[in-house]
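Enquirer: for reference, the sequence and a predicted model appear below.
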Amino acid sequence: MTDTRTDALDILRTLVGRDDADFHEGQFEAIETLVDQRRRALVVQRTGWGKSAVYFVATLLLRRQGAGPTILVSPLLALMRDQVAAAARAGVRAVSINSSNPHEWAEVRQQLQNDEVDVLLVSPERLNNPKFRDEQLPALLERVGLLVVDEAHCISDWGHDFRPDYRRLRDLIAQMPDGVPVLATTATANSRVVTDVAAQLDSAATGSATDTSAGADTSAAVVTIRGPLARASLRLGVLRLPDSRTRLAWLLSHIDELPGSGIVYTLTVSAAEDTARLLREAGHPVRAYTGQTDTAEREESEGMLKRNEVKALVATSALGMGFDKPDLGFVLHLGAPSSPVAYYQQVGRAGRATENADVLLLPGVEDQDIWQYFATSSMPSKNKAEAVIAALTAHGGAPLSTPALEARVDLKRSPLELLLKVLDVDGAVRRVTGGWVATGEPWFYDQERYERIAAARVAEQQSMIEYETTTGCRMEFLQRALDDDTAVACGRCDNCTAAWFPAEVRPDMASAAAQSLDRVGVALEPRAQWPTGVASLGVNVRGNIPVDERLLAGRALARLTDLGWGGPLRDLFAAQATDAPASKAMIAACIRVLAEWGWEERPAAVVSLPSRRHPVLVDSVARALSDAGRLPWLGSLDLVGTGPTGAPGGNSAYRLSNVWDRFSVGPDLAQALAPFAGRPILLVDDIAGSRWTLTVAGRLLRRQGVAAVLPFALALTS
């Protein structure tokens, strides 16, 4: 053995705590590429293969040679926590700088100055934090010993909307001194993504990346070490059930039969929360885990799953890359991810250190609608991008904060922040202290690129449908979807043998699921502050909304994304749906919402909002609630002119300006309201998104002498 291999093997055995441990095929080759050859490597290996061992062992070997610390770009807090813990077990001094530990940043900086850090973990966004980028990164790059890019598929177009900051790593690599090795790792990449990532690692590469399985090609700039992606421990299956109620009933019937503890994936936040609630009510120890879950609660939930203190985490894709529980017993999906690549990445959490783990997909009829929403919502718009650049340019070089930009560009906060990152990576804007500035660099909308991304997503979605319906081996299908030439039938999945899972649903569980899905009523929170900068749009308000002009807390029948009433409401508000009275079942559900409301004072009358798209629907609901509650229906507010301008959605500033002064209390309604001065009114609308329509209408009613306005909507958009 070479000295490098001997030393590397000693470190590996310390890392795993076994004197007989040895490298998996490809592990030492990757380490040798980094340490002895000081080259750039892309490692594409299945989850559980040991990619982290490569960079920890390489780090210690390079440090022994006098190299500086490793910079490890890691995308998720959960992943960072696991990586820091794993590093400590290997004797690697690892620290992180991320949004959850600002109280530790000063200490980390001092440790770096003292050369007491072997690995610094940062998020891709941290690389563009003005203070870190301008004050700390240059000195760090001068002495960096190794750059590691974890979950490197995010560099590719496939992941452009997940973390656009990954695309700036190409520029970061170009700034590093010559001879500094670079390692990119991922478990989820097909050939297109591999080629794209390799090109990003070295834009000067003249040859194709090397695949060591076919022999080394030392003329290539990037060495690709790619292994088979088959997971012998996983037993795959697909169970097609007619609706969400039946899927939940199946889960209630059989969750205790699934081995050990695991993850139940859903496609939306509300589905995760609804499913977790249903399971808890049935006595199953589970927790919801989504992007909206508090950071401390997420960390606590991860620990509980690792210690087998819960049967499952019911999670969105927020629990994914890098979550490390080697004995995870099952992964179950309520609804399919939009591509086999994403599906393989998520099921790869299971069975990493066990002989058997169960993976079951329960696809939903609504899956494709959800895929389409997420695929289109993240695509940057040429008009919006040009508007952002124009707004920053017009500000004369002074930075504009994101909230200030919202009053100049009609985009909600999240898509605006995403678009700013994309423009930043493209060089058109730059993040500085105090906000964003235009760089003045020419920018063009890369329509070909976005069309290519959209086409790739459509193809991936179709491939996922084919996975659901294939009669061939499911593991082989996933491997081929990831361009793994070693793919062969697994002999374990439901198609290779027979369905290993029961299909029946217990009647009592079906009843419990139906009862849970029939739950009605979600909070409709009132607005308390006017949007920042709305005065620039001609609405002369600012700060807090006066208490005597606010709505009280309201209710909606359900969210559009809910598993229960969300489905009928989505059908009701679909673009092609015709305006019609609410069904008897929906009216009965609305009446139940009012019965369970718990208001301090019962409303004295009902007023409705005029709807341009659903006048018949709103009228039917308002009159039905009036009849059921024996409350007089006083009529509707009037539209001013043609009513609200612009399209639904948009950010708060623009949405408020679109509805401001577009409603009035007409003479007939004013006369009807007079006897109810000083009493509460129920205000009925069809759908609430930004809540500014209800806020403006409620303000008009309060100014008319109404003591309180209780808003009710059929649906919340989120």
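Expert: Yep, that arrived.

Enquirer: can we go C-alpha only for contacts and neighbour counts from here?
Expert: Will do.

Enquirer: could you find the closest non-adjacent residue to residue 442?
Expert: residue 428 (6.9 Å; Cα to Cα, 6 or more residues apart in numbering).

Enquirer: give the contact list for residue 478.
Expert: Contact partners of residue 478, counting by Cα atoms under 8 Å, 6 or more residues apart in numbering, are 340, 341, 344, 467.

Enquirer: for residue 345, see how far away it is.
Expert: To residue 345, residue 478 is 10 Å away according to Cα to Cα, to the nearest Å.

Enquirer: over to residue 422?
Expert: In terms of Cα to Cα, residue 422 sits 25 Å off from residue 345.

Enquirer: more neighbours: which of these two?
Expert: Neighbour count, other Cα atoms under 10 Å: between residue 422 and residue 345, residue 422 has more, with 22 against 19.

Enquirer: what residues are up against the more buried one?
Expert: Contacts of residue 422 by Cα under 8 Å, 6+ apart are 164, 165.

Enquirer: distance check, it against residue 168.
Expert: Residue 422 is 10 Å from residue 168, by Cα to Cα.

Enquirer: turn the contacts of residue 478 into TSV, including secondary structure.
Expert: Converted to TSV, the contacts of residue 478 look like this (DSSP: H, G, I helix; E, B strand; the rest coil):
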residue	secondary structure
340	helix
341	helix
344	helix
467	helix
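
Enquirer: so which of those wins on neighbours?
Expert: Busiest of those [other Cα under 10 Å] is residue 340, holding 26 neighbours.

Enquirer: that one reaches residue 464, doesn't it?
Expert: Yes: contact criterion Cα atoms under 8 Å: residue 340 and residue 464 qualify, at 5.4 Å.

Enquirer: rewinding a little: any figure for the gap between the residue nearest to residue 442 and residue 451?
Expert: Taken as Cα to Cα, the span from residue 428 to residue 451 is 21 Å.

Enquirer: below is structure B, check it against A:
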Amino acid sequence: MTDSGKAELRTTADAVLARLVGDETGSARLREDQWRAIEALVADKRRALVVQRTGWGKSAVYFVATALLREHGAGPTVIVSPLLALMRNQVEAAARAGIHARTINSSNPEEWQTIQAEVAAGAVDVLLVSPERLNNPDFRDNVLPELAAATGLLVVDEAHCISDWGHDFRPDYRRLRTMLADLPPGVPVLATTATANARVTADVAEQLGTGTGSDALVLRGPLDRESLSLGVVQLPDAAHRLAWLADHLGDLPGSGIIYTLTVAAAEEVTAFLRQCGHTVVSYTGRTENAERQQAEEALLANRVKALVATSALGMGFDKPDLGFVVHLGSPSSPIAYYQQVGRAGRGVEHAEVLLLPGREDEAIWAYFASVAFPPENMVRRTLDVLARADRPLSLPALEPLVELNRTRLETMLKVLDVDGAVHRVKGGWIATGAPWSYDTDRYAWVAKQRATEQQAMRDYAGTTGCRMEFLRRQLDDEQAEPCGRCDNCAGARFTAEVSAGALESAGGSLARAGVVVEPRRMWPTGLPAVGVDLKGRIPSGEQAAPGRALGRLSDIGWGNRLRPLLSPQTPDAPVPDDVANAVVTVLSDWAKGPGGWASGAPDAVARPIGVITVPSRARPQLIESLGTRISAIGRIPLLGSLAYTDHCDALSMPRSNSAQRLRALSGALAVPPSLQEALDAADGPVLLVDDLTESGWTLAVAARLLLRAGAKGVLPLVLAVRS
């Protein structure tokens, strides 16, 4: 294209930008780097990788490029994005510029056929696709090839997700390699991300073919945002952190986000802040899609002071005037942290960013690290099972045959699919028989980098230097320099002081004990395949009743007390007094609560007539002493304990999914004669006491055994639930 042609193209591009941002005066102008990217895509048909801070305007690049390409007869733009929230925002933004955008994702399956027909008819300018669609057999085999042949521009949004060096690796993104290979010559490709250090950038560039050897344009800008004021508030415990939020939330500018590391913590914080009169809403992976949209809209309209969110509210939320981001607990990666705080201050002069680290953070980091890519023996086991199968195996059919839970198994299979070792077809997964090697060095190096990033977050919390400079250097920003705004550069704007009233209220909230333990009602699928003859619904006469736990290991109240107590590294010992007393409080609240035996309700459960403990090899003193204390304080007899059989050796082996756990439990527990005699004489339900429930299957099997032995009901009582 000639220079005059490019000048005319630039004028048209600025006009599209003005419509996109709603500038009726037409004075909006693209930044130079935005124009360089658009010029590369539209005029030169090149590939480009854009690494720019959140709010820089990456979406403007692909929407303006789309308008220009469509004007010259190109096919629709395909945007691959993991962000449902961003998809909703971008469909609306595109419409302002006269661009017809549609989206295919998990929230609108009823529209897929209609949208695909619109694309085929040329009525769609932009199609936003979730990465999960790329691995759907029907979409991959029937829709994707036609899209690849017809698309005028491929955009890979949040491209760091391609890299397992990044903080948000998603194996579905690896399918993009296939789409890239099928693109006709001369179709431009744009990859964008706001949070990638040099290692992630190089990996993404290599995987997308946007590396230096591909004549691609790589635009990497400075990551500073002058509106952000970073700070850390060190507080002694969870009660002080909750009290600090109660006291200071109203002092933070505008509305914002409070991030927590777990769903349980988000729910705890939300309940407490509401109790204190703050208008907040929780937003987690358990939040229904409709409720998520309502929460997003409430924050966008400033009808709430904050969303209390997990990383489920991540990259895709776009609110230019977001006034603050507070982290109650530290993310494990400075890249992930900077990505989340980048939600704030995009359209305002000043936004507060505060980190309130907690002692439970590292236990949570360790848990998430434990569910990384499985070791080689587990991968080989899965490949062997698929190779021997005479038909495709679905995830429910495959799960009982391997020692991986559903989520981890699916993630592993997606990686193996891209590597060519397995293939997803209608009905499930098949082995291809292609050679495959376990990349031990890469997985070990990734684990090492994770440990380095965790240390970086510890260093960030404790640094006396500029915090913004620290984060920018972690992201390999060569222009990093002291910001002059953070608490270390300009002085702390918030102290660690909390009011006595808020601290008392927070302490009371966190000390509130008691979590309902819902019983298992259905046996997992596939048990006959592992030799356990159980399936379907558990008969009501063989189910435990809803039980109680003192707390969750993932919460910031009792979780902080129970995690060290139940750690494998903690020696077995009698139950501590404070824990035993709290369990008694749980029992009292249970008895007086709705449906409790002391509630007086007509449908209330009967008062338990005895205590039975679950045997434990790891913590026998803890469980036996807990049963004894409950018996003495509740003035109900200790009937005894279930016993292990000769088939219980499998219990010492880790079981990471329901079917494998049940196979290990099958025939492993028995009712000894002395306990049977007590049950024969009993006329009421029993309390079944254990230390920890993770999957719920030990309680389910023990309850079934006791009910079949004549118990009139089983009420589980445990110290903790895993999550």
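Expert: Here it is on my side, so go on. Not measured: the values here are computed from a predicted model.

Enquirer: stretch 236-254 of structure 1 aligns to what range in structure 2?
Expert: Residues 230-248 of structure 2 are matched to stretch 236-254 of structure 1 when aligned by TM-score structural alignment.

Enquirer: same deal with stretch 688-705 of structure 1?
Expert: Going by TM-score structural alignment, stretch 688-705 of structure 1 sits over residues 693-710 in structure 2.

Enquirer: same thing with stretch 544-564 of structure 1?
Expert: Under TM-score structural alignment, the match for stretch 544-564 of structure 1 is residues 537-557.

Enquirer: endpoints of the matching stretch, how far apart?
Expert: 35 Å.

Enquirer: roughly how far is that stretch from the heart of the chain?
Expert: 23 Å (Cα atoms, centre = their mean, to the nearest Å).

Enquirer: okay, buried residues for that stretch please.
Expert: For stretch 537-557 of structure 2, the neighbour count (16 or more other Cα atoms under 10 Å) marks 538, 542-545, 547-557 as buried.

Enquirer: and if you look at stretch 272-284 of structure 2?
Expert: So stretch 272-284 of structure 2, judged by 16+ other Cα under 10 Å, has buried residues 272, 273, 276, 278, 280, 281, 282, 283, 284.

Enquirer: where in structure 1 does stretch 101-115 of structure 2 fall?
Expert: Going by TM-score structural alignment, stretch 101-115 of structure 2 sits over residues 94-108 in structure 1.

Enquirer: kindly report the same for stretch 334-341 of structure 2.
Expert: Stretch 334-341 of structure 2 maps onto residues 340-347 of structure 1, going by TM-score structural alignment.

Enquirer: that stretch vs structure 2 - mean distance after superposition?
Expert: Taken against structure 2, stretch 340-347 of structure 1 registers an average deviation of 0.8 Å after superposition, with mean Cα distance after the TM-score superposition for structure 1.

Enquirer: one step back: of residue 428 and residue 451 of structure 1, who's got more company?
Expert: More neighbours surround residue 428 than the other of residue 428 of structure 1 and residue 451, with 22 against 12 (other Cα under 10 Å).

Enquirer: give me the distance between the counterpart of the residue nearest to residue 442 of structure 1 in structure 2 and residue 392 of structure 2.
Expert: Mapped onto structure 2 by TM-score structural alignment, residue 428 of structure 1 lines up with residue 421. From residue 421 of structure 2 across to residue 392 of structure 2, the span is 14 Å (Cα to Cα).

Enquirer: try residue 288 of structure 2
Expert: Residue 288 of structure 2 is 31 Å from residue 392 of structure 2, by Cα to Cα.

Enquirer: looking at these two, which is more packed in?
Expert: Legend: neighbour count by other Cα under 10 Å for residue 288 of structure 2 and residue 392, higher for residue 392 (19 against 11).

Enquirer: settle this for me: that one is touching residue 423, isn't it.
Expert: No: assessed by Cα under 8 Å, residue 392 of structure 2 is found out of contact with residue 423, at 9.4 Å.

Enquirer: spell out which residues are contacts of both of those two.
Expert: Joint contacts of residue 392 of structure 2 and residue 423 (Cα under 8 Å, 6+ apart) are 429, 430.

Enquirer: map residue 398 of structure 2 across to structure 1 for me.
Expert: In structure 1, residue 398 of structure 2 lands on residue 405 (TM-score structural alignment).

Enquirer: and that match, how many neighbours?
Expert: 21.

Enquirer: confirm it sits in a helix?
Expert: Yes: under three-state DSSP, residue 405 of structure 1 falls within a helix.

Enquirer: the spatially closest residue to residue 482 of structure 1 that is not a sequence neighbour: how many residues sit nearby?
Expert: Of all residues not flanking residue 482 of structure 1 in the chain, residue 190 sits nearest, at 4.1 Å (Cα to Cα, 6+ apart). Counted with other Cα under 10 Å, the neighbours of residue 190 of structure 1 add up to 17.

Enquirer: distance-wise, check whatever residue of structure 2 lines up with residue 190 of structure 1 relative to residue 248 of structure 2.
Expert: Taking TM-score structural alignment, residue 190 of structure 1 has residue 197 as its aligned residue in structure 2. Distance of residue 197 of structure 2 to residue 248 of structure 2, computed by Cα to Cα: 34 Å.
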